[in-house]
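Trainee: Predicted structure and sequence below. I'll ask about it afterward.
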Amino acid sequence: MTAVRILLADDEHLIRGALAALLSLEDDLEIVAEAASGPEALAMARVHRPDVAVLDLQMPGADGVSVATSLRSELPGCRTMIVTSHGLPGHLKRALTAGVRAFVPKTVSAQRLAEIIRTVHAGNRYVDPELAADAISAGDSPLTAREAEVLELAADGAPVAEIARRAALSQGTVRNYLSSAVSKLGAENRHTAARLARERGWV
């Protein structure tokens, strides 16, 4: 029987090393590459052409969903799954839209993760039930893509002029987007709106 070839991508070396060691104990799984960032994950995938890419959601350079999106077009034979400690509803929806086959919290056991990798390799999906329930109850984001982008830039307290520069928009347009986002989220100001949107995984 041919082993399932796996790419592991996680910027936390200890977690990645532990996962690699535990998954390697399974006779039908083989770790062919490891990566510590989004760009490195893509580079490793191009070289090793794994069957399954196990991607951390938050990585330097490019997040797991961005990597999954690129792999979907470049290596359609590689199935992707996200393992995360930040399972927000918006992240789950983005991942599923990108063609990710599984969305799993980092609290799963190595044995369960191995089972999910086999499920994904067989062409099936797996979404953690709690994360799925949270996503359903949170509903879809009311924000447009531009409102979400501007709100994310406002999240660290940047002034309107700075947000306008970074988003390549006029200050008046930025104010309009922020005002609309605040109104849609029922928040008292843009900082509260940014926090609410972040908590729900919408930015």
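Mentor: Thanks, I have the structure now. Residues are numbered from 1 along each chain as shown.
Trainee: switch to C-alpha atoms for all contacts and neighbour counts from now on
Mentor: OK.
Trainee: I'd say residue 106 and residue 82 touch.
Mentor: No: in this structure residue 106 lies outside contact range of residue 82 using CA atoms under 8 Å: 9.5 Å.
Trainee: Who has more neighbours out of the two?
Mentor: Applying other CA atoms under 10 Å to residue 106 and residue 82 shows that residue 82 carries more neighbours, namely 28 against 16.
Trainee: put this beside the first:
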Amino acid sequence: MTTPPVRVLLADDEHLIRGALAALLALEDDLLVVAEAASGPEALAMALAHRPDVAVLDLQMPGADGVKVATSLRNELPGCRTMIVTSHGRPGHLKRALAAGVRAFVPKTVSARRLAEIIRTVHAGSRFIDPELAADAISAGDSPLTAREAEVLELAADGAPIAEIAERASLSQGTVRNYLSSAAAKLGAENRHTAVRLAQRRGWV
């Protein structure tokens, strides 16, 4: 009796990369790409519709990043194992991914053949963390920001005014100023713009 192929969802907003990966994985007899998606919400919808065994998620996608999609899938489709591929492997991203139950964290520089091996590893119930990314995460330490500080800092990333951030976070303007000032102090930044850059560089927002 033949074993059914591992059903795979590919989610990446770069069409060329996603198409190339789908074509290369199609060459593997034991893997079957059942759906593709170009955004976070589409990835979640496709996963619920096609029920893949493994979801290969780009870290940075429109609508919701790979970690947020993985968190939703853990709740809504617990049988689907998730893995993140990224060209921005910052330490905080890896820690968020692991907290969300992601089984593999892989740089986009990996070959298609190696990616196929990692998909099999994840499907079999094991984990794979790129050693270099893991070493960076350990050396960077944990984020000093509270969840609320990180959220407000993330909302400030596009240069939005305090009033707009307050509205989006459902907070008063004074509270938003306090969170931003506290975050900047913890990061040793002279203002919120520098604080955003520092936090993004370390993957904390």
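Mentor: Received, thanks. Since we're looking at a predicted model, the values are computed, not measured.
Trainee: TM value for the aligned chains?
Mentor: Scored against TM-score structural alignment, normalised by the length of the first structure, the superposed chains reach a TM-score of 0.95; 203 aligned residues with a CA RMSD of 1.2 Å.
Trainee: Name the single longest helix found in the second structure.
Mentor: helix 173-187 (DSSP state H).
Trainee: Where in the first structure does it align, residue-wise?
Mentor: Under TM-score structural alignment, helix 173-187 of the second structure corresponds to residues 171-185 of the first structure.
Trainee: Counterpart of residue 123 of the first structure over in the second structure?
Mentor: In the second structure, residue 123 of the first structure lines up with residue 125, judged by TM-score structural alignment.
Trainee: Near residue 190 of the second structure, how many other residues are there?
Mentor: Neighbours around residue 190 of the second structure, by other CA under 10 Å: 11.
Trainee: Please apply the same query to residue 18 of the first structure.
Mentor: Other residues lying near residue 18 of the first structure total 12 when counted by other CA under 10 Å.
Trainee: For it, which three-state class applies?
Mentor: Taken by DSSP: H, G, I helix; E, B strand; the rest coil, the conformation at residue 18 of the first structure corresponds to helix.
Trainee: residue in the second structure matching it?
Mentor: Counting by TM-score structural alignment, residue 18 of the first structure corresponds to residue 20 in the second structure.
Trainee: how about the strands of the second structure, start to end?
Mentor: Secondary structure of the second structure by DSSP state E: the strands cover 6-11, 31-37, 54-58, 81-86, 104-107, 128-129.
Trainee: Identify the residues contacting the nearest residue to residue 121 of the second structure once chain neighbours are set aside.
Mentor: Distance criterion CA to CA, 6 or more residues apart in numbering; nearest residue to residue 121 of the second structure, sequence neighbours excluded, is residue 127 at 6.9 Å. Shown in contact with residue 127 of the second structure (CA atoms under 8 Å, 6 or more residues apart in numbering): 103-104, 121.
Trainee: For the longest helix of the second structure, list every residue counted as buried.
Mentor: 173, 176-177, 179-184, 187 (16 or more other CA atoms under 10 Å).
Trainee: What of stretch 119-127 of the first structure?
Mentor: For stretch 119-127 of the first structure, burial by neighbour count (16+ other CA under 10 Å) applies to 120-121, 125, 127.
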